[in-house]
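> next one to model:
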Amino acid sequence: MKITSLKKKLLLILLPFFTLSFLALSGIGYYLSEQALSHSVNETAEAISSDYAQRVGGYIYSAKTQLQSFASIRRIYNPADEKSLLEAMNDCQNHLDFLENITYVYLSGSGLRPDGSRVALGDRDYFKKAVQTQKPAVSDIIVSRTTGKAGVNVAVPVFFEGKLTGVLTGAVSMEKLLEVIKDAKFQNTGYAMVLDSSGSIIIHPRNPELIGKLSFGDKTINPELNLKATQLDERLVNLFKDAAASGKPLHGKYSFEDDAKIGTITPIDLIGGQRWFMMVTAPEAEAEQQVNSLARALLIASLICFILAIIFVPIVSGHIAAPIAALRDECLVLAGGDLRAKTSDITSHDEVGQLQTGFANMRSSLSAMVIKMAGASNQVTDNSISLSDAAEQIGNTAGQVAAAIGQIAEGATHQAQQITQVKEKMISNSDQINAGLAEAGVTLESASRTSTVAAEGVRSLNGAIEQLGTVRNTVHFATESIQNLGRRSEEIGSIVGIITGIAGQTNLLALNAAIEAARAGEQGRGFAVVAEEVRKLAEESAQAAQQIGNLIRDIQAETSVTVRTMESNLEQVDLQVNNIEVSGQAMNEVIGEIAQSEKSVGKLKNRLQVLADDIAVIQEALVDVASIVEETAASSQEVAAAAEEQSASTEEMAALSKLVAGIADELQALVSQFQV
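I've put the predicted structure just below:
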């Protein structure tokens, strides 16, 4: 079915668009809100689970700390006798905050209680672990032999002077741990429970009958519980196993007793490597209550928006289509030839109003154009008649113009010949000037190269002078250094003389010592040996000093010869510097003369260049004049031919003017069909 109404088209476009938009926005809003709320619920559960996990772990840690404080009492770690140990334990028993009782266990496994009774604890795992590791340990869930209550024992080693002397244990009741978590609340009816390392429930505030009988680590349910199901939801078992393997808080969904639930399991790391788990759970319906409320609100909002769209879209479509339909009617009137101005009902300033204004302007423009065409057609008729008369007069005048133009063409041809002769003379003069200009250029280039070479020679002489100056300074410095070396050699000679004198005196002293040692007989034999060694050293020192003196005299002789040679070289360097400076002055004078010649040749070249440029300008002017004259002659001939053609054209113009008059009559008839 073909739709011809703009209003219906707008309805078919806008209604599905708004409907799909509302549905998409509602779906996206529901999805994002559901994700955000689920994330918020999981974070809340994880926060509650972590908080109470820390509380339980902190309670056990506080019990361990209290036991360690008791173990640091001297009467416990180093009792004088068993009586003093019992007195200390009774004092501690009266100040228990986190423990039910305490027991001191000897390394033999025999336990001593504050009341003096004894108990065999050597077979308990927590005692063995505390002894082996010499670190605090926590037991599994056990039932107290004295109170019959379930709990855990915390054991801390007791040391005296770095040696293990016993183990102090204390019982933590599950009832007190229950008091820690019983106030935990998640959603409306949610609660918290504690699991041991195997997944068995050890603390449950709502169903104490499940304690020790239901394990989330095993899918099979204990038949004694009489539950509806015989197996746990596999999702719950996997959630516990994943949390135990990762050691991190995990959350998930599961079913228990046909009730959909959500839960978060958080590890509780206890002392001695023991690990429990805190689980916070609540019905899934309570967690999704806000999501369901949001879904209902979004659905109601979408329905309201859809109803409003059904109401307002037709109104808006009619408001948009009405002025367009009015414009359509005006177009049909305009197509019929009615160009008279009409009053419009459209008052908007949007695109439709702008279209109406443009349409009105177009109608006014067409009306004015038709009026002008009517006037113009009348003028064309009148002008065509006048044009026919003027064409006959132009034909007569064209013959006279052709004759005059012929005479002008002959004179222009004669002028062109004379200009050609002048141009040939100017070309000959230009060749002579260009030859002189080339010779001047060669001379200028030669002078420039000579000046450059001379300048380079001057720079080379200056460089040689600077290098010879450096050589002179170096030779002067070397001469002074060698003279200083000579003076140092004389000082060393003096020192060597002193050493020689000391060696001689030492030799005499050694001889005197040897004589005195010989007089002393057997008692002076050792001193005689030392004196002999000193004498040998003195002789060796005298010989070495003599060799050093000989070497110093040789150095002084060579130094004197070197100094004289360096002074002679210094005089030769000064003489070469003077000669090079004289050569440099002569080269500077040569450069000045060459520069003067270069300036003179440059001026001559510039004057010849100016003359050559002027001749070139004259040649170009002659070429232009010759071209103009030739063009004038050719144009004159063309004008003459054109005058003849014009004469023929005037006849054709007269015929065309009659044809234009007929066309103007037809145009007048067409314009009369419009109403303006």
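> all contacts plus neighbour counts: C-alpha atoms, from now on.
Will do.
> residue ranges for the helices of the chain, please.
In the chain, the helices defined using DSSP state H lie at 6-71, 74-77, 82-93, 125-133, 174-181, 234-246, 284-287, 289-335, 351-520, 525-671.
> list the residues that contact the residue of the chain most remote from its centre.
Relative to the centre of the chain, the most outlying C-alpha is that of Arg519, 99.3 Å out, by CA atoms, centre = their mean. The neighbourhood of Arg519, defined by CA atoms under 8 Å, 6 or more residues apart in numbering, contains no residues.
> what's the local residue count around the closest residue to Val496 other than its chain neighbours?
Computed as CA to CA, 6 or more residues apart in numbering, the closest residue to Val496 that is not its neighbour in sequence is Ala545, at 5.5 Å. Neighbours of Ala545 under the rule other CA atoms under 10 Å: 21.
> residues in contact with Ala545?
Counting by CA under 8 Å, 6+ apart, Ala545 touches Val496, Gly497, Ile499, Thr500.
> measure the first one to Leu551 for me?
Think Val496. With the distance defined as CA to CA, to the nearest Å, Val496 ends up 11 Å from Leu551.
> so between those two, which is more surrounded?
Taking other CA under 10 Å, Val496 and Leu551 do not tie; Val496 has more neighbours (20 against 13).
> show me what contacts the residue nearest to Lys128 when sequence neighbours are not counted?
Using CA to CA, 6+ apart and skipping the chain neighbours, the partner closest in space to Lys128 is Gly122 (7.1 Å). Applying CA under 8 Å, 6+ apart to Gly122 gives the contacts Ser108, Gly109, Ser110, Lys128.
> in strands, which of the residues you listed appear?
Counting by DSSP state E, the contacts of Gly122 place Ser110 in strands.
> export the contacts of Gly122 as TSV, with columns for neighbour count and distance to Gly217.
Listed next are the contacts of Gly122 as TSV, based on neighbours: other CA atoms under 10 Å; distance: CA to CA, whole Å:
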residue	neighbour count	distance to Gly217
Ser108	10	36
Gly109	18	33
Ser110	15	36
Lys128	18	27
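> please give the structure of this sequence too, so both can be compared:
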Amino acid sequence: MAEKKTIQLKEKNKNLGKKAIKLLRFDKIGIGIKLSVSIALILACSIFLIIILSLNMISNNMIEQAEKSTYELLEETGESLKVSLKEIDRFAMHSSREATISSNIEQLNVINEETSRARAISKIQPIVDTLYGSRIDSVMNMIVTDNKGDGAVATASSFLDLDKDYTKTIGYKEFVDSKKSSMWIDTHITDLVFNRKSNEKRTISLFKSVYSPTSLKNSAGVLEICVRESALKDIVKKTELPYEGKFVVLGESGNIVLNPDNIEENGLLLNEVNKVDENGKTLAEFMGKTNLTYKDKILDKPLYKLGEIKEVSQEFKNSLTERDGYITGQIYETINNRIKNLLESGKVSEKNTTYGEVVGKDFKVNGRQMLVAYYYIRSIEGTPINWKIISMTPVDKITENINVASLQIILIGLACLLVGIGLSIFITKDISSGIKCLTELMDRIKRGDLEVACCIDRKDEIGNLALSFGDMVSNLKAMIAGVKMASNVAVDSSKIVSCSSQESYASIEQFSAMLSEVKNVIDVQANSIEVNGQVVNELSNQIQLINDDFDSVSKIVSGAKELSEDGKRSVNKLLVNANEVKNTVSEFGKLIETLKSESSEISKIIGFIRGIANQTNMLALNAAIEAARAGEAGRSFSIVATEIRVLAEQSNNSVNYIENKLKNISDTVLLTGEFIKSSDSVMGSHDFAVNDTIGKFDDIMKFMDNIFNQMTDIESSLHSIEQARINIVGFMNNLTDSTEKTKDNVKAIYGAMDDQVELVRHLMELSDNLNELSANLEGTINMFKV
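Below you'll find the predicted structure:
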């Protein structure tokens, strides 16, 4: 069934192919055009495939190189930032533990008198100035205060320059509220007025608790280091990503720490600057955050933590579009999730303070595909900072040169294609001219003209084909002449065959009638043999049944004999077991006698114990009398006497209980002895019955031996009868087989005669057809000019 379906499917596909060829008129297009188009298509497909594969390979290699170089630059920038921040952190740690500063700051916490406070601050100021001078290239301000917010400021400034209490400044409030001992505050517009002296608009602050040498548990004050934004900007400005790539340093809250392309956006949130309206304005500009300075009273926290200064509708926010060259919210969230997953999966240890990776090239900003990578700085000397350096590189810039080269290669490929098409047209025209000449010669042969001459002078395959064509025409002329002579002979032979076929048909008809009579006689004989065979089979079956019954009786007798022998063995075993029981009962009687004597001994012991109990009772009574005479002094002795009397009564009760149990045991022993005596007479009767049973079994076995001998004689007679039955059945089977073979042979001959009759009849029809075909062949051959 499956094979049939496969054949049907192939036929269906073949028909569909024919229909498609007919529909597209391929069968009406010249071979030259087909060859030209085929060669052109092969060339075009090969060239374009090679171009696409080559460009794709080169493009992937360039993207891989861009990924590697981009990440290496991010890593280099991150490490430079980390080194610079480490130096500042170590400087801050050294300053917060400096003995003179910490001891005087600790005193400020307990001194209230202004003169003493001024004296302590005067001791701190020179040290603060000296320390600040050593880091003036990267540190904008250095402030040390006690827990009340009073202390020293570097560069000879004082807290008088501030318009408000230092404890109300942004950095101080953030640090105290965090309750940490060390804290980085990302880029923010500082509200310290003496920042104007350094012309720095923003700062990154590091706060550390000040501890005295005698106590590292309780903070004595606060140290604030304001880092110059320009110093960090110089580090990131040195990094130039290839292929017009851009990067930005983001903080933990998605805030911009450092933007090398627009430093004025430092301190703003990413989602406030990465989208613009149709005029190019950002959300931060609409809210007024870009106009804030340290003088604004609204600055009570870092800029990125400020809410909406100017309310903006959600409709306006939704109308904003992505800004070119800026990290999108999707990219930022993806990187955050990657960092989280790396930590949770254990691929990055908690001890790793920096790590990064290339995220991929499947991100789009305004329809442009971007290659994204990041480098993560978790902490500086144990203080969390959570900075992320995120980069974006346009993939089209990486592959820009490849695209130009691909256009040039495509133009060259098209030129090669045109040359190939011209060559293919020339070649196919040359091939088709020879084929056209051969086609014209074949048309003349089709009309019966075999006097054609092939005059194609070529040395290629078409020339060889022309030579073969000439040979074929010569052979065809000779073959037609031979066929013409053979057709004349065939006409005469067909007439002779027709006459012979008619004579053979008459003879075969007579022989067929004779075979039909022989077949009827054999059928009667076969029926008679079949009836005799049934009788012999019935007799054979009866003999077989008798033989089977005798086998059953023989098995029963053998089984009875074996059962008699097993019974005798069982009775003998029963006799042996009875003797063992008698011996066991005798031994049991002896044990009963021993038990009687032991019981009498126990009775003596019980009498002795009862006497001791009576004496104890008398002693207890005498003790109670003496205790009563003694009065209050003998009260404790009276209690002991009472307990002894109770013990004597319990002993007497126990003796009575044992005496009763011993009497029951004695009665049971006497009763058991009587049963043993009775069992002796029973065992005697049992021995007599067993011996009598053994004698009966011996008589049965003798009787069974006689029967078995008689069965053996009968069995030999039955074997003789069985052999005679087998011989008769074999003879009948041979006779039946012989008759069947004769019958089959007659049927075969009869069938062969029928086939012979049909064959002769068919031969007669063929001879008639041969006469007709010979006449037609003669007419066809005469059309050729030989």
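> and the gap between the residue nearest to Val496 of the first structure and Gly504 of the first structure?
Taking CA to CA, one finds Ala545 of the first structure at 11 Å from Gly504 of the first structure.
> if we can go back for a sec, okay, the contacts of Ala545 of the first structure in CSV with distance to Ile201 of the first structure next?
CSV is the format used below for those (distance: CA to CA, whole Å):
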residue, distance to Ile201 of the first structure
Val496, 104
Gly497, 107
Ile499, 103
Thr500, 106
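> now the buried members of those residues.
Val496, Gly497, Ile499, Thr500 (16 or more other CA atoms under 10 Å).
> from those, pick the one nearest Val172 of the first structure.
Closest approach to Val172 of the first structure among those (CA to CA): Ile499, at 95.7 Å.
> what's the closest non-adjacent residue to the closest one?
The shortest distance from Ile499 of the first structure to any non-neighbouring residue, by CA to CA, 6+ apart, is to Ala545 (6.7 Å).
> measure the one you found to Val534 of the first structure for me?
16 Å.
> mind listing what's buried in stretch 357-369 of the first structure?
Across stretch 357-369 of the first structure, burial judged by 16+ other CA under 10 Å covers Thr357, Ala360, Arg363, Ser364, Leu366, Ser367.
> measure Asn588 of the first structure to Arg449 of the first structure for me?
Distance check for Asn588 of the first structure against Arg449 of the first structure: by CA to CA, it reads 15 Å.
> ignore what I typed, I meant Gln93 of the first structure.
Counting by CA to CA, the separation of Gln93 of the first structure from Arg449 of the first structure is 119 Å.
> looking at those two, which has the bigger crowd around it?
Using other CA under 10 Å, the more surrounded residue of Gln93 of the first structure and Arg449 is Gln93, with 19 against 13.
> how about that one, what does it touch?
Gln93 of the first structure sits next to Asn101, Ile102, Pro114 when contact means CA under 8 Å, 6+ apart.
> can I get the buried part of those residues as one ChimeraX selection?
In ChimeraX syntax, the buried subset of the contacts of Gln93 of the first structure is picked out as below (16+ other CA under 10 Å):
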select :101,102,114
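> which members of the contacts of Gln93 of the first structure are positioned in strands?
Using DSSP E, the subset of the contacts of Gln93 of the first structure located in strands is Ile102.
> can you put the contacts of Gln93 of the first structure in CSV and add distance to Leu195 of the first structure?
Below are these laid out as CSV (distance: CA to CA, whole Å):
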residue, distance to Leu195 of the first structure
Asn101, 24
Ile102, 25
Pro114, 32
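> just the contacts of Gln93 of the first structure now: which is nearest Ser144 of the first structure?
For the contacts of Gln93 of the first structure, the closest approach to Ser144 of the first structure (CA to CA) belongs to Asn101, at 10.2 Å.
> hmm, the closest one is touching Leu168, no?
No: using CA atoms under 8 Å as the test, Asn101 of the first structure is too far from Leu168 to be in contact (10.6 Å).
> picking up where we left off before, roughly how far does the residue nearest to Lys128 of the first structure sit from Tyr106 of the first structure?
Shown here: Gly122 of the first structure relative to Tyr106 of the first structure, a distance of 9 Å by CA to CA.
> try Gln609 of the first structure
Per CA to CA, Gln609 of the first structure is found 128 Å from Tyr106 of the first structure.
> now Ile552 of the first structure
Look at Ile552 of the first structure and Tyr106 of the first structure: by CA to CA, they are 93 Å apart.
> try Ala542 of the first structure
Ala542 of the first structure sits 88 Å away from Tyr106 of the first structure, going by CA to CA.
> which one of these two has more residues nearby?
Ala542 (22 against 19).
> next, the contact list for the more buried one, please.
By CA under 8 Å, 6+ apart, the contact list for Ala542 of the first structure reads Ile499, Thr500, Ala503, Gly504.
> can you redo the residues you listed as JSON lines with distance to Ala616 of the first structure?
JSON lines is the format used below for those (distance: CA to CA, whole Å):
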{"residue": "Ile499", "distance to Ala616 of the first structure": "102"}
{"residue": "Thr500", "distance to Ala616 of the first structure": "104"}
{"residue": "Ala503", "distance to Ala616 of the first structure": "108"}
{"residue": "Gly504", "distance to Ala616 of the first structure": "110"}
